[in-house]
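# this is a predicted model, with the sequence first.
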Amino acid sequence: MLRVTVLGSGSRGNAMLIDGTNGAVLVDAGFGPRSLARRLQAAGRHANEVAALLLTHEHTDHASGAAAACARWGWPVYGSAGTLDALGTASDAASRPLDARAYVDGSATTVEGFLIETTSVPHDARDCRALVITDAHSGARVGIAMDVGRVPDHLPAAFERLDVLVVESNHDEQMLAKGPYPWILKQRISGGLGHLSNGAAAAFVGRCAHRGLRGVLLAHLSETNNLPALAIERTREALRRAGWTRDAVAAASQQLPLPPMTSSGDTARVVRAPQLSLGF
């Protein structure tokens, strides 16, 4: 069975734990080691159980904790060649992970019982990637599209036959338009190299819907320009139109880990929340 635990997601940091039959990997490390350790503990896990770090891209809310976490726990870090190059040329030597390994383009990268397939997506980073992670033993698949300015034509095909889908649903279109951000930032967010709106994310999810899809996790919600209820309702509407009859849709929080979602659609396990208000 494959299990996805979003440890936190938003503009102030992103990380999620993927558990498979034979191991666990972390996707993105936008929090420092202390915060990551507390979030893992709240989810009933320990950093020593993580075999590797997989990066979607180099932006600080996804990779600022990568080097320190990898140094502390001995994780190798995987990323696109562009992402690793961006980290490697950072002016701050502390942001350069020591054991950096590039994804195998055009084929699957094998990491601790997982097969990792990546797809380039438009974002204002060096080479941002969407990930499809397959548990090699069970065949269960999770697709992760975190920072996507627009959905390229090739992405829905890459995300076929998923068991769990994680996709950013960053902003409500009207809230962004009427909100406090300066015009240039609004243009960056809503442009083709920024972030997906609720409507764009919902349309993409609808295209990925099929009978075997067990659950959808919405990530990277803006705390200023979105509300979980708005994002969830837009996605549920798209899923209903696509004929999907399940109700396993959840929105990730910046502050607290979500209960895990499994390849069976189960989210019953309770995340422990005490003492999470400090240091996040």
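Looks like it came in fine.

# going forward, measure contacts between C-alpha atoms and count neighbours the same way
Noted.

# at the geometric centre of the protein, which residue do we find?
Geometric centre of the chain, nearest residue: Met146, 4.7 Å, by CA atoms, centre = their mean.

# which non-adjacent residue is nearest that one?
Glu168 (5.0 Å; CA to CA, 6 or more residues apart in numbering).

# contact partners for the one you found?
Taking CA atoms under 8 Å, 6 or more residues apart in numbering, we find Glu168 in contact with 145-148, 195-196, 201, 218-221.

# which ones among the residues you listed map onto strands?
Among those, DSSP state E puts 145, 218-219 in strands.

# ok, second structure coming up, stack it against the first:
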Amino acid sequence: MLGSGSRGNAILVDGSAGSVLIDAGFGVRTLAKRFDAAQRNPGDVGALLLTHEHVDHACGAAAACDRWSWPVHASAATLAAVNVQASGAPGIVAVLSPQGATSVCGFTVDHFPLPHDATDCRAFVLTDEGSGARVGIVLDAGHVPNGLAGFLERLDLLVLESNHDVEMLANGPYPWPLKQRVGGGEGHLSNEAAAGLAAAVSHRGLRSVVLAHLSETNNTPELAMSTARSALRKAGWKRDSVMAALQRLPLSPVQADGSVGRPASTQLALGL
């Protein structure tokens, strides 16, 4: 997790045969610094996957792809929306298959539509084609739509938006229209909604849950993690590997087995 929040999102996923970046919501200089802080080389990334076109997810896409020669993979609607933004159109693009999975850098990439006020926001499941390890990524959603839990079945790792605490949002400093947008059906997931989804997809093989896109105004990592842990324990999940991604700094690498920290070898079957 190179950084996650309303001011930028980027997730590096390593597989047994390659690496991909999910979203480029930072400028090129900031991305380069985040890669350096994570002791990684952006030149090793094989492709960029975009969840949607909002600036905190895509503002760096064109410049980063030009600098590091990344192809951009996204839905046709997201690519069309990115192409008309002020940051410019990426040079190399590929449309994700609308009907099935797409193979990208050694991953099988499946996607699922999310209710968000973007053109075509998507959740991703990346399955490492060498090992079968699976990571699910849900970054922006106003509510949990029917079918999403099924889409996220049999995961090893789950990255899940847990944007706001309902009471903090209601009593916080945001103007009323922004409160309505964030808490509405096409805004962002609350801690409670995220915890319910995490509990619904938990199973014995789920190794770790990383909470993402936390509001720095309407949430705290402690609140988000305690809410998720409570729901997961009630669902019978026996592990305690719940962590929160930060806006300002990369998170320590999370391996497919749920352990945290850099592996002894360069790459494992799956890590982020």
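Cool, the structure landed. None of these values were measured; they are calculated from a predicted model.

# need the three-state assignment for Glu45 of structure 1.
For the record, residue 45 of structure 1 is Arg, not Glu. Using DSSP: H, G, I helix; E, B strand; the rest coil, the structure places Arg45 of structure 1 in coil.

# counterpart of it in structure 2?
Here Arg45 of structure 1 is matched to Arg40 in structure 2, going by TM-score structural alignment.

# same check on Ala248 of structure 1?
Taking TM-score structural alignment, the alignment pairs Ala248 of structure 1 with Ser241 from structure 2.

# from Arg134 of structure 2, how far out is its match?
16 Å (CA to CA, to the nearest Å).

# what of Arg239 of structure 2?
Going from Arg239 of structure 2 to Arg134 of structure 2 by CA to CA gives 17 Å.

# ok, back up a step: now do the same for the residue nearest to the centre of structure 1: its match in structure 2.
Under TM-score structural alignment, Met146 of structure 1 pairs with Leu139 in structure 2.

# also Ser197 of structure 1?
Aligned by TM-score structural alignment, Ser197 of structure 1 pairs with Ser190 of structure 2.

# leaving out chain neighbours, which residue sits closest to its match?
His164 (4.8 Å).

# for structure 2, what spans make up the strands?
11-15, 19-22, 47-49, 72-74, 93-95, 102-104, 107-113, 122-128, 134-138, 157-161, 208-212, 242-244, 270-271.

# just these: most buried one?
strand 270-271 (a mean of 28; mean count of other CA atoms under 10 Å).

# next, the distance between the ends of stretch 52-65 of structure 2.
End-to-end for stretch 52-65 of structure 2, by CA to CA: 16 Å.

# same check on stretch 233-242 of structure 2?
11 Å.

# rewinding a little: okay if I get the contacts of Glu168 of structure 1 as CSV plus distance to Thr21 of structure 1?
Formatted as CSV, these follow (distance: CA to CA, whole Å):
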residue, distance to Thr21 of structure 1
Ala145, 23
Met146, 24
Asp147, 28
Val148, 29
His195, 32
Leu196, 32
Ala201, 29
Leu218, 24
Ala219, 24
His220, 27
Leu221, 30
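
# closest to Asp105 of structure 1 out of these?
The closest of those to Asp105 of structure 1 turns out to be Ala145 (CA to CA; 17.0 Å).

# wait, the closest one sits on Val166?
Yes - Ala145 of structure 1 lies in contact with Val166 (CA atoms under 8 Å); the separation is 6.3 Å.

# that older thread, will you turn the strands of structure 2 into CSV that also has distance to Pro221 of structure 2?
Below are these laid out as CSV (distance: least, CA to CA, whole Å):
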stretch, distance to Pro221 of structure 2
strand 11-15, 18
strand 19-22, 22
strand 47-49, 26
strand 72-74, 30
strand 93-95, 35
strand 102-104, 32
strand 107-113, 27
strand 122-128, 22
strand 134-138, 17
strand 157-161, 12
strand 208-212, 8
strand 242-244, 6
strand 270-271, 22
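
# which residue in structure 2 aligns with Pro33 of structure 1?
Counting by TM-score structural alignment, Pro33 of structure 1 lines up with Val28 in structure 2.

# surely that match touches Ala63?
Yes - at 6.5 Å, Val28 of structure 2 counts as touching Ala63 under the criterion of CA under 8 Å.

# residues contacting the match of Ala248 of structure 1?
By CA under 8 Å, 6+ apart, the contact list for Ser241 of structure 2 reads 207-209, 258.

# what's the answer for Asn41 of structure 2, then?
Going by CA under 8 Å, 6+ apart, Asn41 of structure 2 touches Phe35.

# so how far is His52 of structure 2 from it?
24 Å.

# for Ser95 of structure 1, what are its contacts?
Ser95 of structure 1 makes contact with 64-68, 87-88, according to CA under 8 Å, 6+ apart.

# just among the residues you listed, which is most surrounded?
For the contacts of Ser95 of structure 1, the largest number of neighbours (other CA atoms under 10 Å) sits with Ala66, at 29 neighbours.
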